[in-house]
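Chemist: sequence plus predicted model, see below.
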Amino acid sequence: MHGCCHAKQTIIRSTPVVSNTVPRGHLGFWTKAVLSVSLAISPTNLVAQEAPDGPIVIDSIAVRGNLRQTDQTIVASGTLNPGSAYTIFDIQKATKSLWSTGQFKDITVHVEGEVGEGVTLVWEVDEQDLMRNVGILGLNSIDPDQVMDTTALKPGQPFSVSAVSEAKVFIRQELASKGIPFVNITERTENISGREKEILFFLEVEEGSRVTIADISVKGNTVFELDELRGAMAVKEEGFMWWRGGIYDGDKLAQDLTQNLPAFYASRGHLDFKVSEDTLVIDPETGKTRLEITVDEGPAYHLASFSISGNREFSQEELSRRFYGSENRLVENPEELPVFDAGHFEAVTSEVSQLYQNAGFLFSQVIPFINPEPQVDGEVRKVSVGWEIREGNPAYVSRVNIQGNDYTHDAIIRDKIFILPGDVYSQERVIESFQSISSLGYFEVPMEVPSIDPNEAGDVDITFNVREKATGALNFGTSVGGYQNGLSGFIGYDQPNLFGKGKSGSMRWDYGTYMNNQNLSYTDPGIFESLVSGSLQLFNARDRFISFRSGRRKKLGGLVRFGFLLPNARFTRLYTGYGISQTSLKLMGGTPNLDNSLFGRPDATQSTFSVGVTRNTQNHPIFPTAGSRQAVNFDFTGGPLGGDGKFIKSTASGSWWVPIGVAGGNPDQPGSGTTFALGTSLRFGALKGNSDPFPFDRFWMGGVQFGESLRGYDETTITPRGYFEDRSLEIYDIERMGQAFISATAEIAMRLGSQMSASLFVDAGNVWNSFQKINPARLYRGAGLGLQIVTPFGPIGLDYAYGFDKIEPGWQLHFRLGPGA
């Protein structure tokens, strides 16, 4: 008799074996197994013996049943090593590790041998078939590669029921979105000759007919017209234009029947409305479908009374005003009771709940009630509505925590948090803080929603969770040819979060045959941990302008600027600064030195003191969707400051953004979808005094690269004398400069996360020779579409705009570096 026949074994099966009595033997310590692992002891182990204390040493590991994978691969996946001691819980963990590979249909583990004489752990496995190739047949309306790119069903992977199910669900959903709701999907496998445990896997798809909604009919509607009901539905009939394809979508239809139509009627007082029946009548040959809906409209309820109870923090008048609103829904004539608008009531209930949240009543409840009154013959149906408010006690902030900032210092993030320990909780300030931290640009977006954790005292701990991202960027590029056929390029380094303290620094060198610029800058948002910010910039520039070709400008200098947070105005800062530079404007060889030239002027020293105020509540520095930014700045040059020239340059700007919708994304994850926003901006500037030594401090307009932006027009073509082509000989370069300007933009933007934006825009603007000549009714207009993305080299964009007021109106393509217009 072979010795193995008497080997004592403990078998750990993937399917539990339930046993009430487990004999004790040499391996009796395994009897501690719990949950999904139990013991089955061979008859030779039924002799009572003392169980050893603690784990035993596994002398060797064997693998049986494997055909595709090597013993070494399976042993490594099992995470157990020969010569080490293990308990039953270690074996359980190793079994789970093997299952997690997805390579097996079944796994059994047992041990052979006597403790002290050599114990072997044996993995007995039944491997899953390897899908050498995956074919999706009969799928015509979507690309089969899209299925495998999106789901876990991929060639070269072991067969997985979950992966196949995921692929089927994806196919059905994609086809349904294209109006093909009826699909038959079958599975088929083929063995590969000479290759055990390897198969060819196929999904065979039978697409049904495309279902198109050709007609929508409604029965039972006596109050509202059919077109009104169709307008309230997401499912639309097939129309003449391409966007009215009439594609059948089961999810949208369900939404119409359970949400959209009931909401439409409820907002008009029909609280008892219901859909009695819905039927799809499909032509099997054409796929044309008639949707028949039967409704029971029910009576219209009129508002009899509105009441509030339980409110102490806010007055009856203040809360009632939110319900009645600007339309004054108060009933002055009892005989003319207004129709009850359930949609409005639901919206203002949410507003009042938010009002209490912002006032610190985190655990408050605003409980709406709608009570129909008994029917009285000859009278309209009436309803009494109101709120039962349970305010509770205001919650105070106990702790404000920050997690995940491995590099950025807490103080930098806390400067962006507008709610502090000891404050009354305010949801509005939590949201503002969340948006402010996100706008720093130091962390991955979308950020995780802050967690609000109540404690035993009824107060809350607020935790802002961030994930650091790389912020420094080494930028470089070069080109041969281009302007004047020269060699040009740039190299630089930008770090907006130096040392994790929010300080920013940049170095950049632009070089070329007609350009040699060096720039060094440093900004500290809190000098010596104070509320005073500061920046320093040094520059040495030698450049030529594309639009002004008759000379070259050299400028050497620097500037320093400080910012002060104004009291009781956390979004507003006062800035002061001083700059000094030496400017040289040289004519190119062969160009006559004329009084009307921008160049050929004496070298000049520019000494400038600046003061300005900025208020910024925008939720993103480049792609805002909410908030506003206003800035006013005055630059005083010369006079008592010394240097050449003597003038004051004033500029003002404002931009305002409001979100108008969100598509996709996770509703619980702000910023994860595509946000649509409406934005407007306005800029103004005026210069008074003698700026002759520094003509480039004046205003010029057109294009996007230099001066004031106006898309749809070439650079510097908008002048105080009107529109002139770029190389027109009818105007001198200096005449293109103005002493005042106005520009305005309105746009609808689609923010694709925080790295890309597309927009439709309208621009308008003009320049004048003096402030007194400004005429807002005489503006040059442009409109078009734009695309902007954030790259390691900074924001870049393309704008394609139509200039309406050119001599020959037409389209203009603009390439833009830096933030948009």
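Modeler: Noted; the coordinates are in hand. Numbering: from 1, shown residues only.
Chemist: every contact and neighbour count from this point should use C-alpha atoms.
Modeler: Will do.
Chemist: helix or strand for the closest residue in space to Asn519 that isn't next to it in sequence, which one?
Modeler: Using Cα to Cα, 6 or more residues apart in numbering and skipping the chain neighbours, the partner closest in space to Asn519 is Phe539 (4.5 Å). The secondary structure element spanning Phe539 is strand 532-543 (assigned by DSSP states H and E).
Chemist: and that strand, how far out from the chain middle?
Modeler: On the basis of Cα atoms, centre = their mean, to the nearest Å, the separation between the geometric centre of strand 532-543 and that of its chain is 33 Å.
Chemist: against that first model, consider the following:
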Amino acid sequence: MLVLAIGGAATASPLAAQDQAAPQFPRVDSITVEGNSRLTSEQIATAAGIVLGTEVTFRDVQRAIRTLFATGQFDDVRIEQREAEGRVVLVIVVTERPVLRSWTLTGPEKLSARDVRDRISLVQGRALDRAALSRSAFAIDSMYRDQGYYGVRVATRTTPTEDGGVTVAIDVREGNRVAIAQVDITGNTQYSDEEIVGAMASKPEGFWWFRSGRYEEDRVAQDVRQRLPDWYGDRGYVDFQVTGDSLVPDSTTGKAVLTLAVEEGQQYRIGKVEVVGNSRYSTEELGESFRFLLPGQLNNGQDLGLVYDRSQWQAAQERVQTLYSNSGYIRSQVIAEEARRSPAPGDSVPLLDLRLNIVEGQPAYINKINIVGNDVTHERVIREAIVIVPGELFNRDRLLRSYQNVSNLNFFEQPMAIPDIDPTASGDVDITFRVQEKRTGNINFGASIGQGTGLGGFLGLEEPNLFGRGKRGRLQWQFGNNINDFQLSYSDPAILESRISGTISVFNSRQRFIVGDLGRRQQEGGSLQIGLPWLGSRYSRVFASYGFQRINYSEGSAAIQQRFNCAPCSRSTIGLSFLRDSRIGLPFPVGGSLVSV
């Protein structure tokens, strides 16, 4: 007997004696399977992919072993060659994985058991994948560590069943959540531990409930990589770095000491500040973007002497880049350089020369504005919200505001895709807004019973994008034994495709006051409101409105007439109002303002 492969590892043994000049491989006359109980021999032989009557090479054997392992049904696979009565027999010896009958989870209390279960990738009724079991335990451990439970222990136990299957028990011992009791800083000489900790997001626990001291690895990493270098950089220490960090927890109390080792380096002051490569804007115009400079200090060749502030320097770069982007220079580059200079003789303070290299390029105009995905909403409605037009210079701020305006319509899935900016052969750009329609209308209805209204119900319909034209329709109807209240309104933000908006509403209300037998009251009327843009602004409007109301009372309603100070009568109202709405991110605004007078 010649063993070709054991446990899925290929060996260098040949299937048959080979001649160096012309290697010969055996032809398989039959295939048998040993060690199987759950799967049939035919299933295993078919999965191996070896064809009877063909020559079988060593690579064929390797491929068959890999294929069988890939099924996930076996813990071990061997293929052997045997001879019986002059015939070549290939024997596939397998060790089947037991079927997972069930699995249980115990221990989670401080975290949601459902969330912990979601980390388990075991499938009941399939062969047990021990690698998946290990991955599940690791995923649970990582989940707890992410939440600060560094003392967590995850134990797994498998138990054979009488039918040859197996059950798995996963036990989680959560331990205590690690809380930072103390933060120690080593290597600092310019700033105290308290000042440095104050700049960090990871803080030790304190007296107040919001100072829990909760340890989060991601938060500490953010402190080390960004917050502390930025904080020191704003104070001139551009070479600052955290050289090491360690956490020493007490598994009994759950308290921990966080230690950070730092190298502060030297504090730099600003030397010369200059801008080169600018022709579209003068040095004086660009100087307005450098808020830390006085007029005339840019490109004057003199050392400034101020403590370097990284945030101010980066803000100046962004303002210069925005200035060019808003003037059509979409391909402009603003490259920042920082050059360290040794202290001058007799001075111990090193200097940092700052330079902006500007590559302006050519301005780009807007060639076309495309809108894609508006299957319901008319294109005109979307274009009304866009504040850029073909033929004008590209402006990044106006493009951003256009994106925000289209998003504010609230007709499309959020967040919307960022507009595509595609260059043309002439150097201009095409801009494409991609939207995805969503359901905008809503309907509500129900039944009610009360002492004043009796048995009744209500029906409400509202559509903010009526017919896909951005018009709003609303209907409300409340009805019952003692009430019938009907309201209908229609709003058009662009009457006849103009910038004039209008809203018309009508109502009819009938009520019977059964408490105290006060009688009946009927009201009917309506209102009309016209809105005009204020001084051409897109976000400010003046509204003029007129309302009419007629009230009637039935006989025996003297008491209620006196209460409302109105015998059967009619009322007219005239109103004038002002509204400025520049909010961003509706219906839950994240910027802008709303002013109403």
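Modeler: Looks like it came in fine. Just so we're clear, the structure is a prediction, and the values are computed from it rather than from any experiment.
Chemist: report the spatially closest residue to Asp184 of structure 2, excluding sequence-adjacent ones.
Modeler: Leaving out its chain neighbours, Asp184 of structure 2 is closest to Thr259 (Cα to Cα, 6+ apart), at 4.7 Å.
Chemist: typed the wrong thing, it's Gln62 of structure 2
Modeler: Beyond its immediate neighbours in the sequence, the residue positioned closest to Gln62 of structure 2 (Cα to Cα, 6+ apart) is Ala10, lying 6.1 Å away.
Chemist: ok, Thr523 of structure 1 next?
Modeler: Thr523 of structure 1's closest residue in space is Ser535 (Cα to Cα, 6+ apart), at 4.1 Å.
Chemist: to which residue of structure 2 is that neighbour aligned?
Modeler: Residue correspondence to structure 2 (TM-score structural alignment): Ser535 of structure 1 is matched to Thr503.
Chemist: also Gly245 of structure 1?
Modeler: Aligned against structure 2 by TM-score structural alignment, Gly245 of structure 1 finds its counterpart in Ser212.
Chemist: separation between that match and Glu205 of structure 2?
Modeler: Here the distance between Ser212 of structure 2 and Glu205 of structure 2 works out to 5 Å (Cα to Cα, to the nearest Å).
Chemist: go on, Ile504 of structure 2?
Modeler: In this structure, Ile504 of structure 2 and Glu205 of structure 2 are 59 Å apart, going by Cα to Cα.
Chemist: all helices for the stretch 251-400 of structure 2, in order.
Modeler: Using DSSP state H, counting those that start in this stretch, the helices of the stretch 251-400 of structure 2 run over residues 283-287, 310-325, 379-385, 396-408.
Chemist: shouldn't Ala783 of structure 1 be in contact with Asp799?
Modeler: No. The criterion here is Cα atoms under 8 Å, and Ala783 of structure 1 misses it with Asp799 at 9.7 Å.
Chemist: and the two? Which one has more around it.
Modeler: With neighbours defined as other Cα atoms under 10 Å, Ala783 of structure 1 and Asp799 compare such that Asp799 has more, 26 against 23.
Chemist: let me know whether the more buried one touches Gly782 as I believe.
Modeler: No. The pair formed by Asp799 of structure 1 and Gly782 falls short of the contact definition of Cα under 8 Å, at 11.1 Å.
Chemist: next, count neighbours for the closest residue to Gly361 of structure 2 other than its chain neighbours.
Modeler: Sequence neighbours aside, Ser332 is the residue nearest to Gly361 of structure 2 in space, at 5.6 Å (criterion: Cα to Cα, 6+ apart). The criterion is other Cα under 10 Å. On that basis, Ser332 of structure 2 has 17 neighbouring residues.
Chemist: so who does Ser332 of structure 2 touch?
Modeler: Each residue near Ser332 of structure 2 by Cα atoms under 8 Å, 6 or more residues apart in numbering is listed here: 321, 324-325, 358-362.
Chemist: translate it into the numbering of structure 1.
Modeler: Ser332 of structure 2 is assigned Ser364 in structure 1 as its aligned equivalent, the criterion being TM-score structural alignment.
Chemist: show me what Phe345 of structure 1 aligns to in structure 2.
Modeler: With TM-score structural alignment defining the correspondence, Phe345 of structure 1 maps onto Trp313 in structure 2.
Chemist: what is the burial count for the residue nearest to its match when sequence neighbours are not counted?
Modeler: Here the nearest residue to Trp313 of structure 2 in space, its sequence neighbours aside, is Phe290; by Cα to Cα, 6+ apart that works out to 7.7 Å. Residues contacting Phe290 of structure 2 under the criterion other Cα under 10 Å number 21.
Chemist: tell me the residue in structure 1 aligned with Phe290 of structure 2.
Modeler: So, by TM-score structural alignment, Phe290 of structure 2 is matched to Phe323.
Chemist: ok so, going back, how about the contacts of Ser332 of structure 2 in CSV, adding distance to Gly305 of structure 2?
Modeler: As requested, these are arranged in CSV below (distance: Cα to Cα, whole Å):
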residue, distance to Gly305 of structure 2
Gln321, 25
Tyr324, 29
Ser325, 31
Ile358, 24
Val359, 28
Glu360, 30
Gly361, 33
Gln362, 36
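Chemist: present the residues you listed as JSON lines; the columns should include distance to Thr253 of structure 2 and neighbour count.
Modeler: Compiled in JSON lines, those are given as follows (distance: Cα to Cα, whole Å; neighbours: other Cα atoms under 10 Å):
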{"residue": "Gln321", "distance to Thr253 of structure 2": "53", "neighbour count": "20"}
{"residue": "Tyr324", "distance to Thr253 of structure 2": "58", "neighbour count": "23"}
{"residue": "Ser325", "distance to Thr253 of structure 2": "56", "neighbour count": "22"}
{"residue": "Ile358", "distance to Thr253 of structure 2": "58", "neighbour count": "19"}
{"residue": "Val359", "distance to Thr253 of structure 2": "59", "neighbour count": "16"}
{"residue": "Glu360", "distance to Thr253 of structure 2": "61", "neighbour count": "19"}
{"residue": "Gly361", "distance to Thr253 of structure 2": "63", "neighbour count": "12"}
{"residue": "Gln362", "distance to Thr253 of structure 2": "65", "neighbour count": "13"}
